[in-house]
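1. below: sequence and its predicted model.
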Amino acid sequence: MNQVLFYFLVYVQFIHPNSERIIGKWDLISSGTIESIKNSDGYLLSDLKTQTLANEMFQVALDSVFYEFKKDTLIYQDVAVPEGQMPVKTITRKAIWTLHGDTLMVKELERNYFRTYVVNTIGKDSLSLYPIIDNKANFKGGYTFIRVSINK
């Protein structure tokens, strides 16, 4: 029994601090995904209407996307283009989250959507995440956030 308690305390010591540090509200300030799209042939060779729609979506994302981590829930603002038409709109979503080592797992509550991220940094004022796609971290598609509040 003492060995189980020891392993539990070691687990809490190494995992729990990061879970506490991520709690709060974070605003998106940069997206590697946006930069990758802007530099892609598909974007560069697309017509003006498509580029305009993409640019509007990128700007709305940078102006309004946030992640607000609470004890076990995540409330976040996402961007949507209804049926490919302007105007781009924002949608507030709710999920449950867990942090295991440097892996953040997010499961939405309103739809069947699950994703994972590598947590690159959790600083006092900055958070950077890289999406995991096909069991590999996408280091070109990372997201950088700044902390705007701490929720307890």
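-> Received it, and whenever you're ready, just let me know what you need. Numbers count the residues shown, from 1 in each chain.
2. every contact and neighbour count from this point should use C-alpha atoms.
-> OK.
3. which helices and strands sit right next to the longest helix seen in the chain?
-> Of all segments of type helix in the chain, defined using DSSP state H, the longest is helix 2-22. On a contact count with 3 or more CA pairs under 8 Å, 6 or more residues apart in numbering; DSSP states H and E, helix 2-22 meets strand 89-100, strand 114-122.
4. which parts of that helix are buried?
-> Within helix 2-22, the residues that count as buried by 16 or more other CA atoms under 10 Å are 18-19, 22.
5. quick check: angle from that helix to strand 114-122?
-> Helix 2-22 runs at 80 degrees relative to strand 114-122, counting by axes from the mean of the first three to the mean of the last three CA atoms, to 10 degrees.
6. elements contacting the next helix or strand after helix 2-22?
-> On the C-terminal side of helix 2-22, the closest following helix or strand by DSSP states H and E is strand 24-31. Counting contacts by 3+ CA pairs under 8 Å, 6+ apart, strand 24-31 packs against helix 48-64, strand 66-69, strand 143-149.
7. make it 6 Å
-> Judged by 3 or more CA pairs under 6 Å, 6 or more residues apart in numbering; DSSP states H and E, the packing partners of strand 24-31 are strand 66-69, strand 143-149.
8. take a look at this one as well, against the first:
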Amino acid sequence: MSTGNDLLRRLASATGVYRGRGDGPESGPFVARMAVASVVGGRAVTLDYEAVSDRNGLQHVEHTLLVVGPGGRLELHVASLELPGVVRFSQLGPGQFTAYEGPLVARIVLALPQPDAISYAWWWSRDETEPREQSRADLHRTG
């Protein structure tokens, strides 16, 4: 099984609600929640993610589908208020996804650093420079 499929398999077997804290130059400090669900018999995973802060209230809501794409690479299909419709991110390396199409040079970094933990980061650039981390949440499964 490839590294990409291993990430899908690990997430499909680690379903539940994750909570934690995040921070970043763009987001500032926030509290995050992610619900992870296995769908279609483990062939896909949904990630429902939100970030809330005292300063901004609900500052990010996202619904993401993780699947194996037609070329055999993992893909994230992301819908959020900040994006124009659904944007597809294709896996470049273990846990690193880049925007296949979209208005920003963007990357999502998704890692499972230990059992019952997820690290989820958004990287982007508003110009032609290489993306840099703008927001990252470190989450732990509850219950």
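-> Here it is on my side, so go on. It should be emphasised that the depicted structure is a prediction, and the values quoted were computed from it without experimental measurement.
9. want to try CSV for the helices and strands packed on helix 2-22 of the first structure, with distance to V79 of the first structure and mean neighbour count as columns?
-> Listed next are those as CSV, based on distance: least, CA to CA, whole Å; neighbours: other CA atoms under 10 Å:
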stretch, distance to V79 of the first structure, mean neighbour count
strand 89-100, 5, 16
strand 114-122, 16, 18
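10. coming back round to it: of the helices and strands packed on strand 24-31 of the first structure, flag the one that's most buried.
-> Using mean count of other CA atoms under 10 Å, the stretch among these with the largest mean neighbour count is strand 66-69, at a mean of 22.
11. what's next to it, contact-wise?
-> Contact with strand 66-69 of the first structure is made by 23-28, 74-77, as judged by CA atoms under 6 Å, 6 or more residues apart in numbering.
12. write a ChimeraX command that selects only the buried members of those residues.
-> Listed next is the ChimeraX selection for buried residues among those, using 16+ other CA under 10 Å:
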select :23,24,25,26,27,28,74,75,76,77
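13. returning to that earlier point: can you list the helices and strands packed on helix 2-22 of the first structure in CSV and add distance to V148 of the first structure?
-> As requested, these are exported to CSV (distance: least, CA to CA, whole Å):
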stretch, distance to V148 of the first structure
strand 89-100, 17
strand 114-122, 14
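14. between those, which one is nearest to N55 of the first structure?
-> Checking these against N55 of the first structure by CA to CA gives strand 89-100 as the closest, at 13.2 Å.
15. what helices or strands is that closest one leaning on?
-> strand 73-80, strand 103-108.
16. quick one: it to chain centroid distance?
-> On the basis of CA atoms, centre = their mean, to the nearest Å, strand 89-100 of the first structure sits 8 Å off its chain's mean C-alpha point.
17. got the angle between that strand and strand 103-108?
-> Here strand 89-100 of the first structure runs at an angle of 130 degrees relative to strand 103-108 (the same axes, to 10 degrees).
18. the inter-axis angle of strand 89-100 of the first structure versus strand 73-80?
-> On the basis of the same axes, to 10 degrees, strand 89-100 of the first structure is oriented at 140 degrees to strand 73-80.
19. which residues touch strand 89-100 of the first structure?
-> The list of residues contacting strand 89-100 of the first structure from outside it, by CA under 6 Å, 6+ apart, reads 72-80, 104-109.
20. which residue packs closest to E56 of the first structure, ignoring adjacent ones?
-> V88 (6.9 Å; CA to CA, 6 or more residues apart in numbering).
21. got it, and W26 of the first structure?
-> Leaving aside its sequence neighbours, W26 of the first structure sits nearest to R147 (CA to CA, 6+ apart; 4.4 Å).
22. that neighbour: what's it in contact with?
-> 25-26, 125-126.
23. would you mind finding the match for it in the second structure?
-> Matched by TM-score structural alignment, R147 of the first structure corresponds to R141 in the second structure.
24. next: A95 of the first structure.
-> By TM-score structural alignment, A95 of the first structure lines up with T64.
25. fine by me, thanks again.
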